[in-house]
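> With the sequence up front, the predicted model follows.
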Amino acid sequence: MSRRPDATPFEAEIIDLAHDGRGVARLDGKTVFVADALPGERVTARRVSRRRSHDEAELVEVLQASPDRVAPPCPHFGVCGGCSLQHLAPAAQLRAKADTLHDNLQRIGRVAAAARWEPVAGPSLGYRRKARLGVRKVDKKGRVLVGFRERRAPLLADMDSCAVLAGGIGAMLPAIGELIGSLSIARRLPQVEVAVGDDRRVLVFRVLDPPTAEDLLRLDRFGAAQDVDVWLQPGGNDTARPLHEDAAPPHYRLPGFGLEFEFLPTDFVQVNAELNRRAVSRAVALLGLAPGESVLDLFCGLGNFSLALARQGAEVTGVEGDEALVRRARDNAARNGLEVGFHVANLFEDSRQLPWARRPYDALLLDPPRAGAEAAVGLVPRLRPRRIVYVSCHPGTLARDAGILVHEHGYRLEGAGVMDMFPHTAHVESIALFTREDGG
């Protein structure tokens, strides 16, 4: 329970970096998390909340700076909650994320990777091709705000740019706000979803009331002037439609495999195009499948890994819980002239009796959401893959599942490493390889 803190500034030595990017200090035997402070620094800070187990504080002044401290590239850093690590040099961000990954593996899973792989990294700015931006008309400011929420309050940050959005969308925020402010439904438009493909940029406006004819004209003119496709979403994700019915959905490509994927702007796709290309190449190389060998791709989405594996000549089975994504995966396979067996199944439930789960595979690829793949890992004794590649977006659940694979199912953790899908954030994306100890 939070208590009113003593706001008197205090000095502290920062001894570590927390999983969310805050500096860690110890004061009078109690842990204090200090936002924007870095390990090795001496700072002045001020408490903003007190809890039984720890206190939270904001940075007042850096008295002795870390050599890894850099000037944040975005003027909104510190207020906007979209990024938490822009003050830390990119190389140091990678080291911190790698430490988080391997610490979780040892502390939670009680396993250590035989090899600690070098991080896979790419551009640190202009990388984010998918984002959900909040919208709010603020009378006191006399305009509409568009952007991410503030770090310390449930309010929208007052932003005129975003350094991490792809496709030039970050420079477009004021124009988007001005457009929405001109609409009759300005107070009934709470969100804009960004989707940047390799060939087009899409803005999906969430509309709680139908736009008027004049609104539609303004939206159309904006799309033409800014060279973006305008979509409207009156309800759930499946209600999103382009303003012009003949507008094509966006696409992305995996040039190394000669693949092109069509996706809807509300679909899940990896937010970092360059890192996704590298992640797919890495996973395919680690699995090392020969033509004709079989692989099961669980949490396959719209076929991101499945099609690359099929292009290598593997016999691929893909399973995903979202029926709409499976339809898109089948369409993408056909578009690329590939045969893949795609199935719909809830992979957080017992799947042992489903036909695809009742046979062995040479390899298994797991790419689950933050909750991890615990139920799917339970299938491994029946599937008996020689190699398992696990792509993770949460080191804690990867560590839990790694512990099960190693201690219960007889696998060896050959290696693990970070893939920096979200630079300047504390998000840790990683990849790991497991092989069966008996080799059979």
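Noted; the coordinates are in hand. Note that this is a predicted model, so its numbers are computed, not measured.

> switch to C-alpha atoms for all contacts and neighbour counts from now on
Fine.

> what about the helices in this protein?
90-107, 173-181, 213-226, 273-287, 306-311, 323-335, 374-377, 380-383, 395-407 (DSSP state H).

> who does the second one touch, helix- and strand-wise?
By that I understand helix 173-181. For helix 173-181, the packing partners by 3 or more CA pairs under 8 Å, 6 or more residues apart in numbering; DSSP states H and E come out as strand 143-147, helix 213-226.

> returning to that earlier point: most tightly packed of the helices of the chain?
With neighbours taken as mean count of other CA atoms under 10 Å, the helices of the chain reach their highest mean count in helix 306-311, at a mean of 25.

> which helices and strands sit right next to it?
Contact here means 3+ CA pairs under 8 Å, 6+ apart; on that basis helix 306-311 packs against helix 273-287, strand 315-320.

> If we use 7 Å, what do you get?
If contacts are counted by 3 or more CA pairs under 7 Å, 6 or more residues apart in numbering; DSSP states H and E, helix 306-311 sits against strand 315-320.

> Now do the strand it packs on: distance to the chain's middle.
Centroid displacement of strand 315-320 relative to its chain, using CA atoms, centre = their mean, to the nearest Å, is 22 Å.

> Now do that strand against helix 323-335, angle only.
Interaxial angle, strand 315-320 versus helix 323-335 (axes from the mean of the first three to the mean of the last three CA atoms, to 10 degrees): 150 degrees.

> Contacts for strand 315-320, please.
For strand 315-320, the surrounding residues in contact (CA atoms under 7 Å, 6 or more residues apart in numbering) are 292-301, 306, 309-310, 326, 340-345.

> Mind putting the helices of the chain into TSV with distance to P242?
Output for the helices of the chain, formatted as TSV (distance: least, CA to CA, whole Å):
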stretch	distance to P242
helix 90-107	38
helix 173-181	17
helix 213-226	11
helix 273-287	23
helix 306-311	27
helix 323-335	17
helix 374-377	37
helix 380-383	42
helix 395-407	37
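
> Please list the residues outside stretch 191-208 that contact it.
Contact with stretch 191-208 is made by 129-135, 166-167, 188-190, 228-234, 250-252, 265, as judged by CA under 7 Å, 6+ apart.

> rerun at 8 Å
129-135, 166-167, 185, 188-190, 227-235, 240, 250-253, 265-266 (CA atoms under 8 Å, 6 or more residues apart in numbering).

> Just the buried ones out of those residues, please.
Among the contacts of stretch 191-208, those classed as buried by 16 or more other CA atoms under 10 Å are 129-131, 133-135, 166-167, 185, 188-190, 228-234, 240, 250-253, 265-266.

> Go through those residues and flag which are in strands.
130-131, 133-135, 229-233, 251-253 (DSSP state E).

> And these, which two are furthest apart?
Farthest pair in those (CA to CA) is V135 and R253. Separation: 30.7 Å.

> putting a second one here so we can go through both:
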Amino acid sequence: MSTPPTPPLYIESLDHEGRGVAHLDGKAIFVEGGLPGELVIHSSYRKKPTYEQAQVTQIIKASPNRVTPACRWFGICGGCSHQHLHESAQVAAKQRVLEDCFEHIGKVTPETMLSPIHGPAWGYRTRARLSVRNVIKKGGVLVGFHEKRSSYVADMTSCEVLPPKVSALLPLFRDFVADLSIRDRLPQIELAAGENVTVLVLRILEPLSAEDEVKVRAFADQHEVQFWLQPKGPDTAYPFHPLDAPELSYSLPEFNLIMPFRPTEFTQVNHGINRMLVRRAMRMLDSQPGERIADFFCGLGNFTLPIARSGATVLGIEGSQSLVERAMENAKRNGLSGNTEFRVADLFQMTEESYAALGEFDKLLIDPPRDGAIELVKSLPERGGPRRIVYVSCSPATLARDAAVLVHQKGYALKAAGVANMFPHTAHVESIALFER
């Protein structure tokens, strides 16, 4: 008995992971590759009692926002999920995700929705971890991102979101790694592109042989990159060749800042959008000489030092000892040691008592990882306390959750919020929000 044909699905919206949302016989179907307004045929790869996960197999009626993906590996590589959606529509979809999270999770509404921050959508990714596998069945070494929904390395020879110089190196990495004696003991190449140098960190599970070292130096010289070696954890990475390469750094010209960093330290992947995000955060914070401001989850000082440049006194707090040391070095490098202080603290364990012990602040900047800052916002006093908070988020869901505490328990108003398209062609939503007493 033949299986009846699958009926067409109408894609109603996009979910928070960028999948099309449809319904069939009362069940939600999440369809990879489907866009709102489209009529599609789907194939399910995971079925649950209340939902299914599927992918598009045929488009019957296409969205006017559908475009031809620029990357030939789109759909195979798991790095991008949105290349089939026009760039402006991507940004609009991310803004809807933020608005939906505020409405349904936080039960809050911003007084103003800010215009989105966006910029060049290609060649923007200055940070990446490329997986390396020696796969005999596929002809040898593969270097790239993982395939969609898989631990396999995508068989790719270019990447449109990496800097063109690095994209051009992808096919060359194959022969380069294949020619090393430790080809089966080199699982990862990490990229960190600064403004004056491109660093490639080789994660090595065994030391390079003398012959390997010659080959690594030759590749670095020929392609004008600097290699670092990482034998164990990120803190063990060290420069290998050339040792006289320019300093790895990015700049914030508007604040006259140079920000050196190690290739394994956290920095934003999109330097252009980061500049615009810092500019917006500083305008919203409006720091003034004489104010005392805290920068929570300060990292290497991306927001701390622009705040300090205004003349305010800043306390930067971060959970990583190495990042705090980097922030202190960056403050000294930029002549801002006099009005900056840095401390190591586990901000996920913040209490009312530990917050009070920090002293009083006029304003706060909060820039947490995806987990958000729930214990920190719970620790804020319900009366008095900072009169203004700028919250930079990489997860709209945890931002909305924390906003609920600030608005419904701590006496703040959500004055404004907006998105920054830090990761074009992905479902990742970076956002910024302003809270005031």
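Ah, there it is. Note that the structure is a prediction, hence the values are computed from the model and not measured.

> Now the TM-score, please.
After superposition, the two chains reach a TM-score (TM-score structural alignment, normalised by the length of the second structure) of 0.96; 431 aligned residues with a CA RMSD of 1.5 Å.

> can you tell which of the helices of the first structure is closest to L145 of the first structure?
Ranking the helices of the first structure by proximity to L145 of the first structure (CA to CA) places helix 173-181 first, at 5.8 Å.

> By how much does the closest one deviate from the second structure on average?
For helix 173-181 of the first structure, the mean deviation from the second structure after alignment is 0.9 Å (mean CA distance after the TM-score superposition for the first structure).

> residue range for that helix in the second structure?
Helix 173-181 of the first structure corresponds to residues 170-178 in the second structure, going by TM-score structural alignment.

> who touches that stretch?
N134, G140, V141, L142, V143, G144, M156, T157, S158, R183, K215, F219.

> hmm, 7 Å instead?
For stretch 170-178 of the second structure, the external contacting residues (CA under 7 Å, 6+ apart) are V141, L142, V143, T157, S158, R183.

> Contact partners for Q270 of the first structure?
Contact partners of Q270 of the first structure, counting by CA under 7 Å, 6+ apart, are N276.

> Looking for the alignment partner of it in the second structure.
Here Q270 of the first structure is matched to Q268 in the second structure, going by TM-score structural alignment.

> Just give the number of residues close to the aligned partner of L254 of the first structure in the second structure.
Matched across to the second structure, L254 of the first structure falls on L252, judged by TM-score structural alignment. Residues near L252 of the second structure, counting by other CA atoms under 10 Å, number 19.

> How about R46 of the second structure?
Around R46 of the second structure there are 11 other residues, counting by other CA under 10 Å.

> The first structure: which residue goes with that one?
In the first structure, R46 of the second structure lands on S49 (TM-score structural alignment).

> Also V314 of the second structure?
Matched to the first structure by TM-score structural alignment, V314 of the second structure sits across from V316.

> try N134 of the second structure
Counting by TM-score structural alignment, N134 of the second structure lines up with K137 in the first structure.

> Please report how far that match lies from T425 of the first structure.
Counting by CA to CA, to the nearest Å, the gap from K137 of the first structure to T425 of the first structure is 27 Å.

> Please apply the same query to L287 of the first structure.
Taking CA to CA as the measure, L287 of the first structure falls 29 Å from T425 of the first structure.

> With L309 of the first structure instead?
With distances taken as CA to CA, L309 of the first structure is found 30 Å from T425 of the first structure.

> Alignment lookup: A279 of the first structure to the second structure.
By TM-score structural alignment, A279 of the first structure lines up with L277 in the second structure.

> Quick check: that match vs A178 of the second structure, distance?
Applying CA to CA, the value for L277 of the second structure to A178 of the second structure is 41 Å.

> Repeat that for E190 of the second structure.
Distance from E190 of the second structure to A178 of the second structure, by CA to CA: 17 Å.

> now swap in E87 of the second structure and tell me
The gap separating E87 of the second structure from A178 of the second structure is 37 Å, by CA to CA.

> now L285 of the second structure
The gap separating L285 of the second structure from A178 of the second structure is 51 Å, by CA to CA.

> In contact with the closest residue to S44 of the second structure other than its chain neighbours, which residues?
The shortest distance from S44 of the second structure to any non-neighbouring residue, by CA to CA, 6 or more residues apart in numbering, is to A54 (3.9 Å). Residues in contact with A54 of the second structure, defined by CA under 7 Å, 6+ apart, are I29, F30, V31, E32, H42, S43, S44, Y45, R46.

> Which residue in the first structure aligns with the first one?
I29 of the second structure maps onto V32 of the first structure when the alignment is built from TM-score structural alignment.

> can I assume its match is in contact with A25?
Yes - look at V32 of the first structure against A25 with CA atoms under 7 Å: they come within range, at 5.1 Å.

> still on that earlier bit, can you count the residues close to the match of V314 of the second structure?
There are 26 residues near V316 of the first structure, going by other CA under 10 Å.

> before we move on, what about D184 of the second structure?
Using other CA under 10 Å, the number of residues around D184 of the second structure comes to 17.

> How about M421 of the first structure?
Close neighbours of M421 of the first structure, defined as other CA under 10 Å, add up to 27.

> And for E293 of the first structure, nearest residue in space, chain neighbours not counted?
Distance criterion CA to CA, 6+ apart; nearest residue to E293 of the first structure, sequence neighbours excluded, is A314 at 5.2 Å.

> hang on, the one you found packs against G292?
Yes - at 4.9 Å, A314 of the first structure counts as touching G292 under the criterion of CA under 7 Å.

> what's the spacing between whatever residue of the first structure lines up with F145 of the second structure and Q191 of the first structure?
Residue pairing (TM-score structural alignment): F145 of the second structure is matched to F148 of the first structure. Plainly put, F148 of the first structure is 10 Å away from Q191 of the first structure if you go by CA to CA.

> now do P381 of the first structure
The gap separating P381 of the first structure from Q191 of the first structure is 45 Å, by CA to CA.

> ok, now S124 of the first structure?
Taking CA to CA, one finds S124 of the first structure at 25 Å from Q191 of the first structure.

> same thing with R116 of the first structure?
Taking CA to CA, one finds R116 of the first structure at 41 Å from Q191 of the first structure.

> For the two, work out which one has more neighbours and name it.
Q191 (19 against 16).

> Now do the same for the more buried one: its match in the second structure.
Using TM-score structural alignment, Q191 of the first structure sits opposite Q188 in the second structure.

> what do you get for F205 of the first structure?
Residue pairing (TM-score structural alignment): F205 of the first structure is matched to L202 of the second structure.

> so E41 of the first structure makes contact with A65?
Yes - using CA under 7 Å, E41 of the first structure makes contact with A65 at a distance of 5.1 Å.

> between these two, who's got more neighbours?
Remark: of E41 of the first structure and A65, E41 carries more neighbours, 22 against 16, as counted by other CA under 10 Å.
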